[in-house]
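Q: what's the 3D shape of this:
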Amino acid sequence: MRKRTIAFLGILAAAGAVWAANSSLLAGQSERRPMLIAHRGLGQTYSHVGLGRDTCTADRIYPPEHAYLENTIAGFKAAFEAGADIVEFDVHPTTDGQFAVFHDWTVDCRTEGKGVTREKSLAELKALDVGYGYTADGGKTFPFRGKGVGLMPGLDEVLAAFPDRRFLINIKSDDITEGSLLANVIGAMPAERQKSIMVYGGGKAMQAYKTALPEAVVLGTDRVIPCLLRYAALGWSGHVPADCRNTLFMLPANYAPFAWGFPNRLSERLAANGSTLVVLGDNDGSRHSTGVDDLTTLEKLPARFDGAIWTNRVDRIGPAVIAQ
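A: Predicted structure coming up:
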């Protein structure tokens, strides 16, 4: 009986130690509001119902509530003005050795053009109308047609327009050459400016980028699942696996409360290992990520934590986060 009591007390003590090591109640409340990452700046949002890998999203937008298009200078400016701390955008290499800021692998969905984005020069891409394909009523009306000519920027143009702002750049491939090319562009910038740039994309592209710029914060998409699984297995001890270091630690809002130490213990551990906690919108079981795009989802999150919130509607949640 005495041995059972000792064993029980030992288990209880161990459980208490794990709880204490992972409880944000003991970590205290952060005094800093969460950072806001504006996905593609400020642009039009769309329904995710029945969304496939190659589904055109421009022809399924919700009725427009603002005049901005994703991945444009104007959309980035509006996002920063709404409270974004970081703007995420997508890049493709062009045939003339530059980078175009555009999401889609082809230009067919959003523009009047045809073909693979990276098989065109930047001048060809800038001549297209990036608002051409948007419709909220099945093609009856196209509210942005004719308004997006020349609005596809080059990477250099974006960085010059916002010299003191933070960015998260998405390489849209797993191409080693592309990772090296982007590293050449960012590596030519002053050291302090380089610190304001984070990059994510295919694992091989990220490895090439990281090899060229060892101090950079990168996220290889092939590391996301291993990171989460290893932290789920070991995070109770406070250990941060190698896959989760010097990167972005992305958690859906509906899974986040179950992560060891969420929010403040987790964000502290990640920060000590060069990483940033990023909370996405709820995961519905599909492969498509959502953002914290409405106040209902925002209210599920802690009012204060030392991490970041991923959003497609910084115009909606930015003022609410800043006011907290």
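Q: contacts, neighbours, all on C-alpha from now
A: Fine.
Q: which residues of the stretch 51-200 of the chain fall in helices?
A: Using DSSP state H, counting those that start in this stretch, the helices of the stretch 51-200 of the chain run over 73-81, 122-126, 155-161, 176-187, 191-194.
Q: between the ones you listed, which gets nearest to Asp243?
A: Nearest to Asp243, of all the helices of the stretch 51-200 of the chain, is helix 176-187, at 18.9 Å by Cα to Cα.
Q: name the helices or strands packed onto the closest one?
A: Applying 3 or more Cα pairs under 8 Å, 6 or more residues apart in numbering; DSSP states H and E, we find helix 176-187 packed against helix 203-212.
Q: next up, for comparison:
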Amino acid sequence: MKKRYIIGAGSAVVIAALYLINASWAATPPETTPQLLSHRGLYQHYRREGLTRDTCTADRILPPTHGYLENTLPSMQAAFDLGADGVEIDVHPTTDGDFVVFHDWTLDCRTDGKGITRQHSMAELKALDIGYGYTADGGKTYPFRGQFKGRMPSLAEVLTAFPDKHILINIKSNDSREADLLDAWLKAHPEAHPERLSVFAGERPTQRLAVLRPDLRPTGKAKLKSCALGYMALGWSGYMPKACRHTTMYLPTNYAWLAWGYPNRLQTRFADAGSYVWLIGDVNKRKGGMPSLNTPEELSKVPKSWRMGIVTDTIEVIGPLSMPPAQ
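A: So this is what the prediction gives:
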């Protein structure tokens, strides 16, 4: 009987210690302002049923409610005007040593061009009509055809147009050489202010950038998984796994309760480790791509003390809700 009491008392002490070490209420969140990241800027939404990696989304858009297309300068400006603090863009290297901002691996879906995006020069890509393939009625009408000729931006154009905004660069490959290309490009363009950039990429370029450019807080699916599993296993102690240092973490709101110390202590631990956390949407509800917080109901799940990032696909909805009231 005495042994049972000792074991019970010991267990209670351990539980109490774990609670206090990870108590969110006992931690002060970082003294920062929550950041809102607009995925692709302001863009045309599309039907998501049956999506695969190669699905053309331009020919399944919903009836347009605005005139913006993703990954263009006007769409990014519109996102910032609606309250975004940063935007996510997709990049590909060109055959003449530059980087172009465009989502798809090939040109056939959205543009009047053909072939693999990265197998073209910047001049060739600049000659295309990037609104050519968009239709909401099965090809009966093409509302953006002819309006976006020459509107595919270079990375330099984006970073020059928005010099003080956070830009998340999505490298659309798993080729480690693209990390070297981006590193060389940034060295040649100090006006890009790389300190405000971050990178999402495949495993190989992520690993390479962690060596070349840790200041970009590079991450990818493999590193996210490693950080998540490591933190779930050891985060209770306050220890930050290597995979969680100097990186970017994307935390689904439906699994946030599993993250030790969420929300306040989690934020301080990642901030102290030189990392940043973005809240994203329910991973069980999204088919294709990163889930985001897109409705008022989803936004209401964000704790009031959250001081890091929020990712959205509907900046037109979430942006105004997140803006401070006019004085």
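Q: give me the TM-score for these two chains.
A: Between these two chains, after superposing, the TM-score reads 0.93 (TM-score structural alignment, normalised by the length of structure 1); 324 aligned residues with a Cα RMSD of 2.0 Å.
Q: most tightly surrounded among the helices of the stretch 51-200 of structure 1?
A: Most buried of the helices of the stretch 51-200 of structure 1 by mean neighbour count (mean count of other Cα atoms under 10 Å) is helix 73-81; its value is a mean of 21.
Q: which residues in structure 2 does that one align to?
A: Here helix 73-81 of structure 1 aligns to structure 2 at residues 73-81, judged by TM-score structural alignment.
Q: quick one: the longest helix seen in structure 2 to structure 1 mean distance?
A: Longest helix in structure 2, counting residues (DSSP state H): helix 2-22. Using mean Cα distance after the TM-score superposition for structure 1, helix 2-22 of structure 2 ends up 1.6 Å from its aligned counterpart in structure 1, as a mean over the superposed pairs.
Q: tell me which residues in that helix are buried?
A: Of the residues in helix 2-22 of structure 2, 18, 21-22 count as buried by neighbour count, 16 or more other Cα atoms under 10 Å.
Q: closest one of the residues you listed to Met249 of structure 2?
A: Nearest member of these to Met249 of structure 2, counting by Cα to Cα, is Asn22, at 18.6 Å.
Q: picking that back up, ok, and what's touching the longest helix of structure 2?
A: Contact with helix 2-22 of structure 2 is made by 26, 236-238, 260-261, 265, as judged by Cα atoms under 8 Å, 6 or more residues apart in numbering.
Q: buried only: go through those for me.
A: 236, 238, 260-261, 265.
Q: burial count for the closest residue to Cys244 of structure 2 other than its chain neighbours?
A: Of all residues beyond its chain neighbours, the one nearest Cys244 of structure 2 is Cys227 (4.9 Å), with distances taken as Cα to Cα, 6 or more residues apart in numbering. When neighbours are defined as other Cα atoms under 10 Å, Cys227 of structure 2 has 23 of them.
Q: what's Cys227 of structure 2 aligned with over in structure 1?
A: Correspondence of Cys227 of structure 2 to structure 1, assessed by TM-score structural alignment: Cys227.
Q: is Val199 of structure 2 in contact with Pro218, as I believe?
A: Yes - the pair formed by Val199 of structure 2 and Pro218 meets the contact definition of Cα atoms under 8 Å, at 4.7 Å.
Q: of those two, who's got more company?
A: Set Val199 of structure 2 next to Pro218 and count neighbours by other Cα under 10 Å: Pro218 wins out with 30 against 24.
Q: just give me the match in structure 1 for the more buried one.
A: By TM-score structural alignment, Pro218 of structure 2 lines up with Val218.
Q: find residues that contact each of Val199 and Pro218 of structure 2.
A: Contacts common to Val199 of structure 2 and Pro218, judged by Cα under 8 Å, 6+ apart, are Thr206.
Q: quick revisit: take the buried ones among the contacts of helix 2-22 of structure 2 and lay them out in CSV including distance to Asn174 of structure 2 and secondary structure.
A: Formatted as CSV, these follow (distance: Cα to Cα, whole Å; DSSP: H, G, I helix; E, B strand; the rest coil):
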residue, distance to Asn174 of structure 2, secondary structure
Trp236, 33, helix
Gly238, 32, coil
Trp260, 31, coil
Gly261, 33, coil
Arg265, 33, helix
